[in-house]
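> predicted model follows, preceded by the sequence.
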Amino acid sequence: MFQFKNSAKDLDASVEYLEFLRGVKISIPMLLGIIPFALVLGTQAAQKGFSAIEVPLLTGLNFAGGSEFAIIEVWTQPPQLMFLLLITFLVNSRHILMGASLAPYIRHLPNRKALPLLFFMCDESWALSITDAHKNNPRNPYAGFSVFFYIGLCFALYVMWVVFTTLGVGIGAFLGDVSKFGFDMAFPAVFLVLLRGMWKGFKPALPWLISLIAAALAYLYLPKGWYVLVGSVTGIIAAILFVGDEK
C-alpha cells in the first residue's frame, strides 16, 4: 500500500512536470515576439532615466507590458504620480475581466495558490491556457484546464520579460533607440496573433477597433500621452455597451 501511494504521487509529479514543460514549449513562439519589444521597453526606460535596477522593479512588480509602455511614454521629471496611477489602472483594467473569466478554472484552489496565479497572469498566458482548456475538453473546459501548463506559460513569459527589459537598458546605451530597427512592431504583432486565435466574429472585436480609432485620433490631435487614456476609456465603454447589448 505504501509503495502504491508513492507510485501514484510520483506519477502525479511526473504529469505535472510534463505539463509545466509543455507550457514552456508552447510559449517559445510567443517569446520570440516578446523579446524585441521587451528590449524596446528597456531602452525607452533607460532614455527616460531608469536604471538597470529600476527597470526590473517596474516590469516585475507590474507585469503588464501595455501599461509599462504607457507609463514610459508619459514619464516626466518629476513624475506625475496620480496621472501615472490613472493610466496604469485604465490600461490594466482589462485584467479585472480576464481574472474574472479565469477564476472558475482555478476555483478549486485555495487563495494562497490562486492569488499568485492571478498575479502572474498576462494576456498571452490567459489566452493560451483557456484556449488549451477548450481543446482538452470542449464539453467541459473547466475540467480541461491544466494548472501546471498555465504555470509553465507564466514562468517562461515572466522570466523572459523581466530579463530582456533589463538587458534593454544596456543595449540602449550601445544602439540608442532600437525602435528604428522596427523592434516596436513586435508589440502589435503579438496582440494581433492573440486576437486572431480568439476571433469569434467582427462584433465581439468592435471594442478593439473603436479603441484603436479613438487612440489614433487622440494621438494626432491631443497633447502627448492622452491617446493612452482616450483609447483605454473608449475601449472600456465600448466593451460595456456591447456586452450589455448582447445580454
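Received it, and whenever you're ready, just let me know what you need. Numbering: from 1, shown residues only.

> rest of the way, CA atoms for contacts and neighbours
Will do.

> following element in sequence after the lengthiest helix in the chain, please.
Using DSSP state H to define each element, the chain has its longest helix at helix 2-47. Using DSSP states H and E, the helix or strand that follows helix 2-47 in sequence is helix 54-61.

> what comes up buried for that following helix?
Neighbour counts using 16 or more other CA atoms under 10 Å place 55-56, 58-60 of helix 54-61 among the buried residues.

> next secondary structure element downstream of that helix?
Sequence-wise, the next helix or strand downstream of helix 54-61 (DSSP H and E) is helix 65-73.

> which residues does that next one contact?
Identification of contacts with helix 65-73 by CA atoms under 8 Å, 6 or more residues apart in numbering yields 41, 44-45, 48, 58-59, 62, 84, 87-88, 91-92, 225, 228.

> same thing but at 10 Å, please
The contact list for helix 65-73 (CA atoms under 10 Å, 6 or more residues apart in numbering) reads 34, 37-38, 40-42, 44-48, 50, 55, 58-59, 62, 75, 79, 83-85, 87-93, 122-123, 161, 187, 224-229.

> for stretch 172-188, same thing?
In contact with stretch 172-188 (CA under 10 Å, 6+ apart) are residues 32-47, 65-66, 168-171, 192, 194.

> endpoints of that stretch, how far apart?
End-to-end distance for stretch 172-188: 21 Å, by CA to CA, to the nearest Å.

> what's the closest of the buried residues of helix 54-61 to residue 133?
Using CA to CA, residue 60 comes nearest to residue 133 of these, at 27.0 Å.

> who's in contact with that closest one?
Residue 60 makes contacts with 54, 120, 158-159, 161-163, 165, as judged by CA under 10 Å, 6+ apart.

> tabulate these in JSON lines, adding columns for secondary structure and distance to residue 14.
As requested, these are exported to JSON lines (DSSP: H, G, I helix; E, B strand; the rest coil; distance: CA to CA, whole Å):
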{"residue": "54", "secondary structure": "helix", "distance to residue 14": "38"}
{"residue": "120", "secondary structure": "coil", "distance to residue 14": "23"}
{"residue": "158", "secondary structure": "helix", "distance to residue 14": "23"}
{"residue": "159", "secondary structure": "helix", "distance to residue 14": "23"}
{"residue": "161", "secondary structure": "helix", "distance to residue 14": "27"}
{"residue": "162", "secondary structure": "helix", "distance to residue 14": "28"}
{"residue": "163", "secondary structure": "helix", "distance to residue 14": "28"}
{"residue": "165", "secondary structure": "helix", "distance to residue 14": "33"}
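
> next up, a second structure to put side by side with the first:
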Amino acid sequence: MPAKGRSEAWRGLKAAIPIMLGFVPFALVLGAQAAGKGFTAVEVPPMTGLNFGGGSEFAAVELWSSPPHVLLIAAITFLVNSRHLLMGAALAPFIRHLSKRQALMALFFMCDESWAMGLADARKARANLSLGYFFGVALGLYFCWVIFTTIGVLVGPILGDVTEYGFDMAFPAVFLVMLAGMWKGAKAALPWLVSLFFAAATYLALPGAWYVPAGALSGVAAAFLMARADG
C-alpha cells in the first residue's frame, strides 16, 4: 500500500476508535445471547463475519430454534438489512472512481457507522470516497465486532444476562452521536423525523422487522418531496 494509503487508513482507524469502544458491549450482548441459543465460539465468527449487520444478527439469534426456520430467518435478515440498499445508493456517487472489485469490497465491509463516517468525510472534503480512510474505519469495526461477539460467547455463560449491566444501551448511544455529527438543522432533519414516526408506528402495528423498510422508504420519500418543493 502506498504511503498516502497507509496514512489514510491510519486516519480512519483512529477516527473509528470511539465507535469501536461502543461496539464492544453490544458485541458481548450478541455473543452471550448466541451462547444461550447453543452457538459455539467456532460458529459465531462465520455468522458475524459473513453477515456484518448487528441488527439482522440479533434478529436471527432471537428467531433461532432447533431445527431452525431457515426461510423465516433469511427473510427477516433481508428486511433488516434492506437499509443497505439505500445506503449503497447514497454512497454510489462517491465511489465511481473505484474499480468494480474495490467497490464490491467496500460495500461488503460497509456497516451503518463506516457508511456514515465515510460519507461525511467525502462530503467534508468535497471529493470522492477515500478508500484508505474508509477501510481504516470499516476493517477496524469489522474485526472489533467479530472478535468481541466471539468473546461474548465465551464469557456469556459466566456473566449471565449482560443486559443487566446496561450493555445494550451502547449501540443506541453510538447512533445518537452519529446523528449529532450529521445534524444540519431542523429542516434537514425532517426526513429523519418522518422515518422515525413511520418506523415506530409500524413496529407497534406489525410483527417482525417491517418497521425497517417502512422507516427507510418513508424517510426517502420525505427527502424526495422536500427536494422537489425546494426545486
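Looks like it arrived, so ask away. Just so you know, these numbers come straight off a predicted model, no measurement behind them.

> overlay them and tell me the TM-score.
The TM-score (TM-score structural alignment, normalised by the length of structure 2) is 0.90; 223 aligned residues with a CA RMSD of 1.8 Å.

> quick one: buried ones out of the contacts of helix 65-73 of structure 1?
So, by 16+ other CA under 10 Å, the buried ones in the contacts of helix 65-73 of structure 1 are 34, 37-38, 40-42, 44-47, 50, 55, 58-59, 75, 84, 87-88, 90-92, 122-123, 161, 187, 225-229.

> still on that earlier bit, the contacts of residue 60 of structure 1: which two are farthest apart?
So, these by CA to CA: farthest apart are 54 and 120, at 19.3 Å.

> what angle do the longest helix of structure 1 and helix 54-61 make?
Helix 2-47 of structure 1 runs at 140 degrees relative to helix 54-61, counting by axes from the mean of the first three to the mean of the last three CA atoms, to 10 degrees.

> spatially central, which residue of structure 1 would that be?
The centroid of structure 1 falls nearest to residue 122 when counting by CA atoms, centre = their mean (3.0 Å).

> translate residue 178 of structure 2 into the numbering of structure 1.
Alignment note (TM-score structural alignment): residue 178 of structure 2 maps to residue 194 of structure 1.

> what angle do the longest helix of structure 1 and helix 65-73 make?
For helix 2-47 of structure 1 against helix 65-73, the angle by the same axes, to 10 degrees is 20 degrees.

> who does helix 2-47 of structure 1 touch, helix- and strand-wise?
Packing partners of helix 2-47 of structure 1 (3 or more CA pairs under 10 Å, 6 or more residues apart in numbering; DSSP states H and E): helix 54-61, helix 65-73, helix 123-136, helix 147-175, helix 186-197.

> pick the most buried one from the ones you listed.
helix 147-175 (a mean of 21; mean count of other CA atoms under 10 Å).

> so where is that helix in structure 2?
Taken onto structure 2 by TM-score structural alignment, helix 147-175 of structure 1 occupies residues 131-159 there.

> can I get the helices and strands packed on helix 2-47 of structure 1 in CSV with distance to residue 218 of structure 1?
Output for the helices and strands packed on helix 2-47 of structure 1, formatted as CSV (distance: least, CA to CA, whole Å):
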stretch, distance to residue 218 of structure 1
helix 54-61, 26
helix 65-73, 14
helix 123-136, 25
helix 147-175, 28
helix 186-197, 18
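
> and of those, who's closest to residue 245 of structure 1?
Using CA to CA, the helices and strands packed on helix 2-47 of structure 1 put helix 186-197 closest to residue 245 of structure 1, at 21.3 Å.

> mean deviation, that closest one versus structure 2?
For helix 186-197 of structure 1, the mean deviation from structure 2 after alignment is 1.6 Å (mean CA distance after the TM-score superposition for structure 1).

> is the aligned residue in structure 2 for residue 79 of structure 1 in a helix, a strand, or coil?
Matched across to structure 2, residue 79 of structure 1 falls on residue 68, judged by TM-score structural alignment. Here residue 68 of structure 2 is recorded as coil under DSSP: H, G, I helix; E, B strand; the rest coil.

> can you list contacts of stretch 145-152 of structure 1?
Here stretch 145-152 of structure 1 makes contact (CA under 10 Å, 6+ apart) with 15-27, 102, 105-106, 109, 114, 117, 120-121, 125-126, 128-137, 153-155, 157-158.

> then stretch 238-247 of structure 1?
By CA under 10 Å, 6+ apart, the list of residues contacting stretch 238-247 of structure 1 from outside reads 203-211, 232-235, 237.

> now stretch 193-211 of structure 2
Here stretch 193-211 of structure 2 makes contact (CA under 10 Å, 6+ apart) with 55-56, 59, 75-81, 186, 189-191, 212-223.

> distance from the chain centre to stretch 52-68 of structure 2, please.
15 Å (CA atoms, centre = their mean, to the nearest Å).

> endpoint to endpoint, that stretch covers what distance?
Chord length of stretch 52-68 of structure 2, first to last residue, is 20 Å (CA to CA).

> again with stretch 198-210 of structure 1
Taking CA to CA as the criterion, the two ends of stretch 198-210 of structure 1 lie 18 Å apart.
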